[in-house]
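Undergrad: Here is a sequence together with a model predicted from it:
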Amino acid sequence: MRAPAFWREDGATARLLSPLGALYDAIARKRLAREAPRANLPTIVIGGLTAGGDGKTPLAIALARRLKAAGERPALLTRGYRRRRGGTSSFVVDLTRHGADEIGDEALLLARVAPTIVGADRLASADLAQRLGATVVILDDGFHSRRVAPDLTLIVIDSDYGAGNSRCIPAGPLRAPLDAQLAAADIL
């Protein structure tokens, strides 16, 4: 799916959809502000300002590689975007058994670098990572859900796209109001 062209400009379509964007804005602002439980491991959360394509997964991979080179044992946590495998239990990606159609392509990319756990319950996934011997967890695209409190939050920004027209979905590409996202980030 491609982002609509009007997300780049503040034209008539964006203004027409702005009441829905304002509703999305209010809900997303509350989600970003809510308290989340802490994992038992240091937690790095990676997020993006806009819907899709910011480069979160490549950053998660690069960060996992750097942590491994520094002697850490990172585990990558993901919901398994576009996965078909049902259930709510967290599980470890097995490259010899799981395919992209079952768990999503991002999980397979992550699993090539470090142990990767797919699950909707991020705290349960972090607990599983700890049992597997991880020393740090990296949440690929965990910024907006606020299911686990971050110790460090990294926001990826597409240098070409930026914040688009600076409106929230569906009037624009933002997953939450720009000011709320920037306030919750440690590093851009």
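TA: Right, received. Where do you want to start?

Undergrad: switch to C-alpha atoms for all contacts and neighbour counts from now on
TA: Will do.

Undergrad: biggest helix in the chain, by residue count?
TA: Across the chain, the longest stretch assigned as helix under DSSP state H is helix 18-33.

Undergrad: Presented hereafter is structure B, for comparison with structure A:
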Amino acid sequence: MVGRSARYAGRVGCVVNLRDEGFGLAKHPEVAYDLLPDDQSGVYAWTVTTDALDSLVPENLPRIPSGSVVYIGKANKLRKRAPHHRWTSSSSSLRRNLAGIMGLQGLWLPRASKPRLVQEHEMALSLWMRSNLALSWRAVDEGYVQFEKLLLSKLTPPLNVDPPETELQWWVYGQLQKLKDEALPPHQ
């Protein structure tokens, strides 16, 4: 795992205190949404708050215990970009990766480059995210792109798979490809 600091080496799916990195406490997605700054750039992190995600991972792969950072993203406007629990899967890598792991049904829309989920699965995923994930962030005026890259290299969150590096990320990537391959064709 080249490029990862000694502090985090070998800790895929590990519980990390993001307060050490200047983040606030992780909050329920709806509470976090109300607190996200409107016009502030920065980096956000999604943390799993239960063992629900770990139960979906095959036994031969590293575990994702409650408290693990599972996804990190950057935003030039945190309030607009960070609340993935309010989006559709066609506009959220986090949602597509979760949908792949959960075996949800994808749907290709006309002229779409990424599938979204059938409506009942979009709603179920949003509910699952609200029940099992928390959102935290750190406002960063300049250098937020570099800060995100630094955190990604330190933590290798399992749902950040562009590009996949760890065994767990490769498995998530494979589940995403399966979601795309098995997505329903667009309604003509």
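TA: Sure thing, it's come through. Note that the structure is a prediction, hence the values are computed from the model and not measured.

Undergrad: Tell me how the two chains score on TM-score.
TA: Remark: TM-score between the superposed chains equals 0.26 [TM-score structural alignment, normalised by the length of structure 1]; 83 aligned residues with a CA RMSD of 5.7 Å.

Undergrad: From the contact counts, what lies against the helix or strand that the longest helix of structure 1 is followed by?
TA: Per DSSP states H and E, the first helix or strand lying C-terminal to helix 18-33 of structure 1 is strand 43-48. Identification of packing neighbours for strand 43-48 of structure 1 by 3 or more CA pairs under 8 Å, 6 or more residues apart in numbering; DSSP states H and E yields helix 56-69, strand 136-140, strand 152-156.

Undergrad: Adding mean neighbour count and distance to residue 24 of structure 1 as columns, could you present those in a markdown table?
TA: Below are these laid out as a markdown table (neighbours: other CA atoms under 10 Å; distance: least, CA to CA, whole Å):
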| stretch | mean neighbour count | distance to residue 24 of structure 1 |
| --- | --- | --- |
| helix 56-69 | 17 | 22 |
| strand 136-140 | 25 | 22 |
| strand 152-156 | 20 | 20 |
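
Undergrad: so residue 72 of structure 2 is in which element?
TA: Assigned by DSSP H and E, residue 72 of structure 2 falls in strand 69-75.

Undergrad: So residue 72 of structure 2 is in contact with residue 152, correct?
TA: Yes. Between residue 72 of structure 2 and residue 152 there is a contact at 7.0 Å, judged by CA atoms under 8 Å.

Undergrad: More neighbours: which of the two?
TA: Using other CA atoms under 10 Å as the criterion, residue 72 of structure 2 and residue 152 rank with residue 72 on top: 25 against 17.

Undergrad: which one is the more buried one nearest to, not counting chain neighbours?
TA: In space, residue 72 of structure 2 comes closest to residue 45 once its chain neighbours are excluded; the distance is 4.4 Å by CA to CA, 6 or more residues apart in numbering.

Undergrad: didn't the one you found look like it was pressed against residue 133?
TA: No. The pair residue 45 of structure 2 / residue 133 is not scored as a contact, 10.0 Å apart, by CA under 8 Å.

Undergrad: Where does the residue nearest to residue 72 of structure 2 sit: helix, strand or coil?
TA: strand (DSSP: H, G, I helix; E, B strand; the rest coil).

Undergrad: which residues does it contact?
TA: 69, 70, 71, 72, 73, 135, 136, 137 (CA atoms under 8 Å, 6 or more residues apart in numbering).

Undergrad: Without its sequence neighbours, what residue ends up closest to the first one?
TA: Read that as residue 69 of structure 2. Looking at residue 69 of structure 2 with CA to CA, 6+ apart, the closest residue is residue 47, at 4.3 Å.

Undergrad: okay but the one you found is in contact with residue 130, surely?
TA: No. Using CA under 8 Å, residue 47 of structure 2 is not in contact with residue 130; the gap is 11.3 Å.

Undergrad: In terms of neighbours, single out the busier of these two.
TA: Between residue 47 of structure 2 and residue 130, counted using other CA under 10 Å, residue 47 has the larger neighbour count: 26 against 17.
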